[in-house]
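Engineer: Build me a structure from this.
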Amino acid sequence: MNIRAATLADIPALHAMEQQCNPSPWSAAQLTSSINAPQPVWIIDLPEHGVVAMLVWQKLPDEVEIHLLNTHPVHRRQGYAQQLLEHLFQWAQQQHISRILLEVRANNCGALQLYEHNGFKRCGLRRNYYQNGDDAVLMEKLC
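Structural biologist: Purely as a prediction, here's the structure:
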């Protein structure tokens, strides 16, 4: 398995995956902006399948915020999101990050289970946060 930083050449694959994974998908322009940001967009790129997972995140002064963690629907439940999280946790430890923050749809049971399994705690709720009226669960992991 290859975790690497995404490049502009990956935008079509990332955008296609985002549209399959997210009810309110990011645009290609938003993904491009993330790739051009100081911190990398990490992806898992398999020789036989191409890009199967991505992690979009932002470093704040002593925190990290996860913006997107997607696994292509065909490749879910194979540990790819877990490996991207572990990669981020190792990086955060090296950088002395105090906590990692995220928000996730309240009805995304698989993601909530993954995050809780990795030590994230629920720390808030944003009602009607998403365009379709879904609530967002705020979560944090102390490092």
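Engineer: only C-alpha atoms for contact and neighbour calcs from this point on.
Structural biologist: Fine.
Engineer: wait, doesn't residue 142 sit right on residue 92?
Structural biologist: No - look at residue 142 against residue 92 with CA atoms under 8 Å: they stay out of range, at 10.5 Å.
Engineer: So which residues of the protein form strands?
Structural biologist: 3-5, 42-46, 50-59, 63-71, 99-105, 121-126, 136-142 (DSSP state E).
Engineer: To compare with the earlier structure, here is another sequence to fold:
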Amino acid sequence: MTRADLPAVVAIENRIYPFPWSAGNFSDSLEAGYDCWAFEAPSGELIAYSIAMWIPDEVHLLNLSVAAPHQGRGLGRAILEWLCAGAVRRGAMGMLLEVRPSNLPARRLYDSSGFQRIGVRRRYYPAPEGQREDAWVLFRRFGAGEGGGAP
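Structural biologist: Sure thing, here's the model as predicted:
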């Protein structure tokens, strides 16, 4: 992902989330040197993106999103596995993330990808009518033999 990708990334983010990241959140992630990836269709259209932050020996997945017309086709799963494989090759022992309990598609993806709930961050996410929603903290420990195609 580069700064030139930000308008397309923000447009996707605004279409798929009721409480999207701001352009500043994405810009700050690039500036901080996080792993920021943009994924394009063969046509050149940006259709997905991810942002991950390295902490000493693990990766914190901050955002993994697929444009609405491309959801439900396994792209999110493929990106998640690609990210995990790259993290293993770079020495990570596991991956951490937060997910809204109300985000059933994401929860199903993470559950089926070996993530386990290790905690709750109370009132972490904004919710409708000024409310807050908890975040489930999930972790996937990487084991021997993991690591596929290179990021």
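Engineer: Who has more neighbours out of residue 142 and residue 92 of structure 1?
Structural biologist: More neighbours surround residue 92 than the other of residue 142 of structure 1 and residue 92, with 19 against 12 (other CA atoms under 10 Å).
Engineer: any idea how far residue 100 of structure 2 is from the aligned partner of that one in structure 2?
Structural biologist: Matched to structure 2 by TM-score structural alignment, residue 92 of structure 1 sits across from residue 87. Here residue 87 of structure 2 is placed at a distance of 23 Å from residue 100 of structure 2 (CA to CA, to the nearest Å).
Engineer: likewise residue 79 of structure 2?
Structural biologist: 19 Å.
Engineer: more neighbours, the two?
Structural biologist: A count of neighbours by other CA under 10 Å puts residue 79 above the other of residue 79 of structure 2 and residue 100, at 20 against 16.
Engineer: Check the gap between the more buried one and residue 59 of structure 2 for me.
Structural biologist: Residue 79 of structure 2 is 14 Å from residue 59 of structure 2, by CA to CA.
Engineer: show me what contacts the residue nearest the centre of structure 1?
Structural biologist: Geometric centre of structure 1, nearest residue: residue 69, 2.1 Å, by CA atoms, centre = their mean. Contacts for residue 69 of structure 1 (CA atoms under 8 Å, 6 or more residues apart in numbering) come out as 53, 54, 55, 56, 81.
Engineer: Is it possible to get CSV of those that adds distance to residue 28 of structure 1 and neighbour count?
Structural biologist: Formatted as CSV, these follow (distance: CA to CA, whole Å; neighbours: other CA atoms under 10 Å):
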residue, distance to residue 28 of structure 1, neighbour count
53, 16, 26
54, 14, 26
55, 15, 22
56, 13, 19
81, 21, 25
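Engineer: What is the neighbour count of residue 52 of structure 1?
Structural biologist: 21.
Engineer: What's the match for it in structure 2?
Structural biologist: Aligned partner of residue 52 of structure 1 by TM-score structural alignment: residue 47.
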